[in-house]
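Visitor: Give me a 3D structure for the following:
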Amino acid sequence: MIWLLVLVAFVAVAAVLSVTLGARSVSINDIWAGLSGNVDTASAAAVAKRVPRTFLALLIGAALAIAGTVMQGVTRNPLADPQILGINGGASLAVVVGLAFFGITDAFGYIWLAMLGAAVAAVFVYTVGSLGRGGASPLKLALAGAATAVAFTSLISAILLPRIDVMSVFRFWQIGGVGGASPDKILLVIPFLLVGAVICFASAGGLNSLALGDDLAAGLGERVQTARLLAAVGAVILCGAATAVAGPIGFVGLIVPHVCRLLVGPDHRWLLPVSALVGGGLLTIADVVGRVIAPPQEVEVGVVTALIGAPFFIAIVRRQKMRAL
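Guide: Presented below is the predicted three-dimensional model:
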């Protein structure tokens, strides 16, 4: 309970910092004016723009953290992450195909395309990682995901190079960020995120059983494949919807589950909601850092999370290697 209160306070502080800090600092009066719709001053206008940006960062961070936690539970792979497993890459490729060949440019179309691409990528990576002896081992899944992500990136480049018009639209989205947040976009993505989150939370008990191993989970009466499929569907919905509105933001789903296990242990009934809080706060803080490190320019949040996540990923790999020795 204490950790829960601390994390709620962390999210609240992150939200306040996100509204007040940036290229232009604002006062309490500016915040009140911006929230009330009075944008006569530049500072109040900045607040009015930062509020939906903050809300979107909290939503996307929570979604990616929940998805990463579920993916690590489903695959029993500590390196599982929407980006590392190629899920974000599949969503990105689907969006590019929709842009280049079908002229889809609205956010609603992006969401459905991204979820379709994420689902196809997830099935493909799991199928490839399951080939050979031992089935879907953590190492094989990580290698299959990395290879798939590289292949998707190559396909995206092949589609975009001759299409300058599509590249100009895609290049800002590809970095990953929440700067384009708007109330309409938030209202559009919330139903998808809610559905994905509900499915993932409903899968918490099944994920606890899967952590014991397929044989033992089946012996306890768990329908292993059904539990794995249900949890994966929730994670894919979250990844697809989050990627559609914010671009392929990486490493949030990798970092947050490991941190949260240190706080509340491996029980997914606690791990999932705590991951949502930490993920939302982390992405919001990363967005704030991107706004203040090089004013008046902004560094997209996808770049900041990559700078944070890459050393963390290396540390996890080294830790797993030491355990294997």
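
Visitor: can we go C-alpha only for contacts and neighbour counts from here?
Guide: Will do.

Visitor: hey, where'd the helices end up in the stretch 101-250 of the chain?
Guide: Per DSSP state H, counting those that start in this stretch, the stretch 101-250 of the chain carries helices over the ranges 107-130, 138-160, 164-175, 183-202, 204-210, 214-219, 224-246.

Visitor: could you dump the ones you listed to TSV with mean neighbour count?
Guide: What follows is the helices of the stretch 101-250 of the chain, written out as TSV (neighbours: other CA atoms under 10 Å):
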stretch	mean neighbour count
helix 107-130	21
helix 138-160	18
helix 164-175	16
helix 183-202	17
helix 204-210	22
helix 214-219	14
helix 224-246	25
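
Visitor: Let's have these in CSV, adding distance to Ile255.
Guide: Shown next, in CSV, are the helices of the stretch 101-250 of the chain (distance: least, CA to CA, whole Å):
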stretch, distance to Ile255
helix 107-130, 20
helix 138-160, 15
helix 164-175, 19
helix 183-202, 18
helix 204-210, 19
helix 214-219, 25
helix 224-246, 16
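
Visitor: So which residues make contact with stretch 141-161?
Guide: If you take CA atoms under 8 Å, 6 or more residues apart in numbering as the criterion, stretch 141-161 is touched by 75, 77, 79-80, 83-87, 89-90, 92-93, 96-97, 100, 121, 125-126, 128-130, 166-167.

Visitor: Just checking the distance from that stretch to the centre of its chain.
Guide: Relative to its chain's centre, stretch 141-161 lies at 18 Å (CA atoms, centre = their mean, to the nearest Å).

Visitor: Tell me the spacing between Leu282 and Gly253.
Guide: Leu282 sits at a distance of 11 Å from Gly253 (criterion: CA to CA, to the nearest Å).

Visitor: Now show me the structure for the sequence below, then we'll compare the two:
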Amino acid sequence: MKSAAILGLIFLFAVVLTLGVGVRDVTPIDVFQAIFAYDESNPVHIVIGSVRMPRLVAALIAGAGLGIAGTIMQALTRNPLADPGIMGVNSGAAFAVVIAALLTGRSDSGLMSAMAFPGAALAAAAVFMLGGGLRGDAGPVRLALAGTALNAMLLSLVSAIVLARNETLEILRFWITGSLAQAGARPLAGMGIAAAIGIGVAFLIAPRIEALSLGSSLARGLGTKPARVQAGALVAITLTTGAAVAVAGPIAFIGLLVPPLARRVAGHALRFELMAAAVIGASILLYADTLGRILLAPSEIRVGIMTALIGAPAFVIIARRLRPGATS
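Guide: Predicted coordinates for the structure are as follows:
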């Protein structure tokens, strides 16, 4: 209970900080007034409502979605180093964006989001099928190998297209690092609904994933059908991560770092882990984005770069603490 209260306060502070910090700093009182007593004639309220609020919503969708996806992925594969990217989501989204840029020559943010989501979904579905999901035997190793192979293939195709057509390089460069700066131009409502559905599916199948973690044979004996659980997990991972990529671009390490933190806060009950993961993921992304706006103000360090700077050392620490043969 105490951990939940502390986590809630950390999250609320992140929200106020995100809405208050920028080229023009505003006080917490202005932030609360803009939220609860919005005045269209007040320029401070306009900045908060039209610029910073979409940025906040995008961070909530991306952070919570990646936190949930990473938690489901690690529980499903029983691998503390598993990340939503292992399902080919980021590479699938990047490939779809490059193809769209190549065919249309356009680089607007709305088009990037529109193409990133189906690209991520198709890549995740392909990993599931290649990993034996249709036969009901998509084990952790199969999924990891299928994801690694598809990632390598898609990234090679992306590199080949970019090298052949220089105009796609500029388009990809501004999308691939991950950013919340253009959140207002992205389909936040649609992606929010997609993420909410994915989170709902994750909570629904959480007890079945816990049963599956005992082993396929024992899970079947308890009435769990591995193929259905894996398919449900795929839907949850695809919707949450696809929505995150669509509103913020590829954000590294959130899905990797959040699950261990969520386990520390919530224990090993998966549904409580998912709740904590959503809040922690959103909080980390909000703080990373705010820090990126402060460090080189008035310039901005993209949030994808900030999470990589934070996440890379943390990844090394997690990897070094793993015991040989450990799977959870």
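
Visitor: Nearest approach to Arg261 of the first structure belongs to which of the helices of the stretch 101-250 of the first structure?
Guide: Distance to Arg261 of the first structure, taken as CA to CA, is lowest for helix 204-210 among those, at 13.0 Å.

Visitor: Can you state the mean residue-to-residue distance of the closest one versus the second structure?
Guide: Once the two models are superposed, helix 204-210 of the first structure sits on average 1.1 Å from its counterpart in the second structure (mean CA distance after the TM-score superposition for the first structure).

Visitor: Which residue range of the second structure does that helix align onto?
Guide: Using TM-score structural alignment, helix 204-210 of the first structure lines up with residues 206-212 of the second structure.

Visitor: so what corresponds to Ala67 of the first structure in the second structure?
Guide: That one, Ala67 of the first structure, aligns with Ala69 by TM-score structural alignment.

Visitor: same question but for Leu262 of the first structure, I mixed them up
Guide: Correspondence of Leu262 of the first structure to the second structure, assessed by TM-score structural alignment: Arg264.

Visitor: That match: how many residues sit nearby?
Guide: 12 (other CA atoms under 10 Å).

Visitor: now the one 4 residues further on
Guide: Other residues within reach of His268 of the second structure by the criterion other CA under 10 Å amount to 13.

Visitor: how about it, what does it touch?
Guide: By CA under 8 Å, 6+ apart, the contact list for His268 of the second structure is empty.

Visitor: secondary structure class for it?
Guide: State at His268 of the second structure, reduced to three classes by DSSP: H, G, I helix; E, B strand; the rest coil: coil.

Visitor: any idea how far Ala136 of the first structure is from the nearest residue in space to Lys140 of the first structure that is not next to it in sequence?
Guide: Leaving aside its chain neighbours, Lys140 of the first structure sits nearest to Gly129 (5.0 Å; criterion: CA to CA, 6 or more residues apart in numbering). Here the criterion is CA to CA. By it, Gly129 of the first structure lies 5 Å from Ala136 of the first structure.

Visitor: Equivalent analysis for Leu282 of the first structure, please.
Guide: Leu282 of the first structure is 30 Å from Ala136 of the first structure, by CA to CA.

Visitor: Of the two, which one has the most company?
Guide: Between Leu282 of the first structure and Ala136, counting by other CA under 10 Å, Leu282 is the more crowded of the two (24 against 21).

Visitor: For the more buried one, pull up the helix or strand it's in.
Guide: Secondary structure from DSSP states H and E places Leu282 of the first structure in helix 268-292.

Visitor: residues in contact with Asn208 of the first structure?
Guide: Neighbour list for Asn208 of the first structure: Gly73, Pro266, Asp267, His268 [criterion: CA under 8 Å, 6+ apart].

Visitor: Considering the residues you listed, which are maintained in the second structure?
Guide: Using both residues aligned by TM-score structural alignment, their matches' CA atoms under 8 Å as the contact test, the members of the contacts of Asn208 of the first structure still in contact in the second structure are Gly73, His268.

Visitor: All set now, cheers.
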